[in-house]
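Visitor: Provided below are the primary sequence and the corresponding predicted coordinates.
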Amino acid sequence: MNTPQIHQQTGLGILAILTSSISVNAGAAFAKHLFPLIGAFGMTSLRIGFAAVILLLICRPWRKFPNAQNLKIIAIYGVILGLMNLLIYQAFARIPIGIAIAIEILGPLGVVLASARRVIDFVWFILALVGLSLFLPLQTHDAALDGVGILFAIGAAIAWACYILVGKKLSTDSTLNTVAIGMFIAACVAAPFGIIEAGSALFSPSILFMGLMVALFSSALPFPLEMIALKRLPTHIFSIIVSASPVIAALCGWAILGEALLLHQWIAIFLIVIAIAGSTFKQS
C-alpha cells in the first residue's frame, strides 16, 4: 500500500471513530430521558435489541456463517459488548454522562499502559488517577457523586478494555457480519435484565419507537464504525481519537440534558483526556 492510500485509510479511520463518538453520546443523552419510564436496564435492552435486529436484516450473516473457532471469539465479543452497555447505562442513571464516559475511557488507557515501556507513561497513569480521584464522592455537600454510579462506570471501563482487545483480534478479518452476530449475542445478554425491570412497558409503541431511534444512533451506527476504525488505525491512534469522547459526552449531556458540570469535574475530565492522549502518543 503506497503513502496516499495509507493516508486515505487513516483519514477514514479517524472520521469513523469521531462520527461514532458523537453519535453514541448524543444517543445516550436522549436515551436517559426514557430512564424514568423503563429504567436503565430496559433502555439498554431496547437499544441493543433494535441494533441487533437492524444489523441482522442488513447483513444476513446466516448466508456466510463463521466457523466454530471464529464464532467462539465472536461470542466472547458479544457478551463483553452486552455487559459493557449494561454497566455504562447504570452509570448514566446515577452520574452525569460526561463523567461516566470519562471514567469508562480509562479502559482504553489501561490497554495502552499494559504494554507501555516509557517512564513518561507512569506520569500519564498518575495524571489519570488524579483525574479519577476528583470524581470520587469524598465531598460532604450535595454535589458529591453517587459512589455506586462510579463503580458501574469503572466496571464499564474494564469491559471496554476487554472489548478493544477482542475487537482488535476480530478486526483483522471481520466484516459487518461479525458485528451483527456479536450484537445479537449482546442483546441476548441484556434482554432478561430489561424485561425484568421494565415489564410490559418495554413494549409500548411509543417506547419502542424511541428505543429504535436510540438504537440507530447509539449502537447500529457507532459499533460498525468502530470496527472500521480498528481495521485502519493502530491501537494507540485509536485510543488518541477516543480520548476526546468524555468532552463530547459532557457537551452532549449539557446540551440535551442540562447536565452542567462543576469546575473540578471539568478539570478531572481534561486530566483524563490529557493522560490518554499523552500515553498513546508515539514519536515517529
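Guide: Okay, I see it. Numbering: from 1, shown residues only.
Visitor: Going by C-alpha atoms from here, please, whenever you check contacts or count neighbours.
Guide: Noted.
Visitor: element containing I99?
Guide: I99 belongs to helix 97-104 when assigned by DSSP states H and E.
Visitor: so how far is that helix from its chain's centroid?
Guide: Computed by CA atoms, centre = their mean, to the nearest Å, the chain-centroid distance of helix 97-104 equals 10 Å.
Visitor: again with stretch 102-110
Guide: On CA atoms, centre = their mean, the centre of stretch 102-110 falls 10 Å from the chain's centre.
Visitor: Residues contacting it, please?
Guide: Stretch 102-110 is contacted from outside by 88, 128, 132, 150, 153-161, 164, 239, 242-243, 245-246, 269, 272-273, 276, 279-280, using CA atoms under 8 Å, 6 or more residues apart in numbering.
Visitor: Which residue ranges of this protein form helices?
Guide: Using DSSP state H, the helices of the chain run over 3-31, 35-59, 68-92, 97-104, 106-114, 120-133, 147-171, 176-198, 205-215, 222-232, 235-242, 245-252, 263-280.
Visitor: any idea which of those helices is most buried?
Guide: Mean neighbour count (mean count of other CA atoms under 10 Å) peaks for helix 97-104 among the helices of the chain, with a mean of 28.
Visitor: Okay, one more to line up with it:
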Amino acid sequence: MLGSSMSNQAGAAFGAMAFPMIGPVGVVAVRQFVTALVLVPVARPRLSSLHRADWRLVLALAGVFSVMNVSLYASVERIGLGLAVTLEFLGPLAVAIASSRRALDLGCAGLAAVGVVVLTDPGPTSDGVGVALALVAAACWASYILLNRALGQRLPGIRGTASASLVSAVVWVPVAVVWFLAHPPSAAAVGLAIACGLLSSAVPYVADLLALRRVPAQLFGTLTSLNPVWAAVAGWLLLHQALHVHEWVGVALIVTSSLVVSTRGLAALPRVRPGDVTAQQRRG
C-alpha cells in the first residue's frame, strides 16, 4: 500500500520532468494511452454491450479523466507537486465528509479548510491560477468517485473504468497528433511520460489489487491519505521543490483531517475481494 502511493507520486514527479519539453498536455496524452493499455487487457470491456445509460456514465467519466489529469499537471507546473496533490486530495475528502453525519467529521472539514488557507497563504504573490487548477482537479476526483461508483453498480469489476479509459485514449489521439506536431517530443520526454503512466497507473493498480486481498478497504483509505506527504517528498527529492514551514503545516492539517475521517469504523469493516477496487481507492 505504501509502495503504491509512493509509486503514484514518483510517477507524477517524472511526468513533471517532461513539462519543459512536451508540457502537461503531452504528458497527459501519453499517460492516457498507457492507462488504457494497462486497464483494457485486464478488464476486457465490451463497448457493444453497453446500454445508453451506461454510455452516459462512461462518457462523463472519460471527460473527467482528461480534465482531472490536465488540470492537476498544469497546477503542478505552476505551484509544485506537493501543493497541487494536497489540494487535489480535498476531492475525495469532501466526498467522505459529505456522506457522514458525525460532528467530528464536520469538524475535520473545518480543519481541512484551515489547512487550505495555511497551505496556499493567500496574498498578492500567491499563484491563484495554480491553486484554482488544483481545486478543479479536486472537483474532478470527487466526480470520478461518484461516477465510478455508479458505473460499478451497473458493470462488473472495473469494466466501467476500463471502458472510460479506452474512450478517453481514443479521444486523445487527435489531440496528441496536433500537440506533438507543434511540440516535437524527444525520446527522453516520451520516456519520462511513459514512466509517469506506468508508475502512476500500472504499478499502483497491481499493488492495490494485492493489498486489497489482505486489508480492509478502510485501512486502505487511511494509508491513501498519506499521498500528499509522498507528493511533497517526491517533489523535494526529484524536483527540488522544497516546501516552506507554513506549507508543511497546511499539508499536515489536511492529511490529519483525512486520517480522522477515513479511520471511522476501521476495525469493524470486512475484508474486500480483489475485484472490488473502486474509484475511492484507485485513480485512473
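Guide: Structure received. Bear in mind the structure is a predicted one, so any value in this text is a computation, not a measurement.
Visitor: what range in the second structure matches the helix holding I99 of the first structure?
Guide: Aligned by TM-score structural alignment, helix 97-104 of the first structure falls on residues 81-88 of the second structure.
Visitor: same thing with stretch 259-266 of the first structure?
Guide: Against the second structure, stretch 259-266 of the first structure falls on residues 241-248 (TM-score structural alignment).
Visitor: for the helices of the first structure, which one sits closest to T140 of the first structure?
Guide: Nearest to T140 of the first structure among the helices of the first structure is helix 147-171; the distance by CA to CA comes to 12.4 Å.
Visitor: The closest one: average distance to aligned residues in the second structure?
Guide: Compared with the second structure after the fit, helix 147-171 of the first structure shows a mean deviation of 1.2 Å (mean CA distance after the TM-score superposition for the first structure).
Visitor: And for stretch 187-197 of the first structure?
Guide: Mean deviation for stretch 187-197 of the first structure: 4.6 Å (mean CA distance after the TM-score superposition for the first structure).
Visitor: which residues touch that stretch?
Guide: Here stretch 187-197 of the first structure makes contact (CA under 8 Å, 6+ apart) with 38-46, 48-49, 52, 79, 82-83, 86, 202.
Visitor: swap the cut-off to 10 Å and go again
Guide: Applying CA atoms under 10 Å, 6 or more residues apart in numbering, the external contacts of stretch 187-197 of the first structure come out as 38-53, 78-83, 85-86, 181-184, 199, 201-203.
Visitor: In the first structure, what residue corresponds to T224 of the second structure?
Guide: In the first structure, T224 of the second structure lands on V242 (TM-score structural alignment).
Visitor: meant to ask about S258 of the second structure, not that
Guide: That one, S258 of the second structure, aligns with I276 by TM-score structural alignment.
Visitor: pretty sure its match is touching V242, no?
Guide: Yes: if you go by CA atoms under 10 Å, I276 of the first structure and V242 touch, sitting 8.7 Å apart.
Visitor: what residue of the second structure takes the place of W124 of the first structure?
Guide: W124 of the first structure maps onto C108 in the second structure, by TM-score structural alignment.
Visitor: Could you pull up the residues touching that match?
Guide: Applying CA under 10 Å, 6+ apart, the residues contacting C108 of the second structure are L93, I97, R102, V114, L253, I254, T256, S257, S258, L259, V260, V261.
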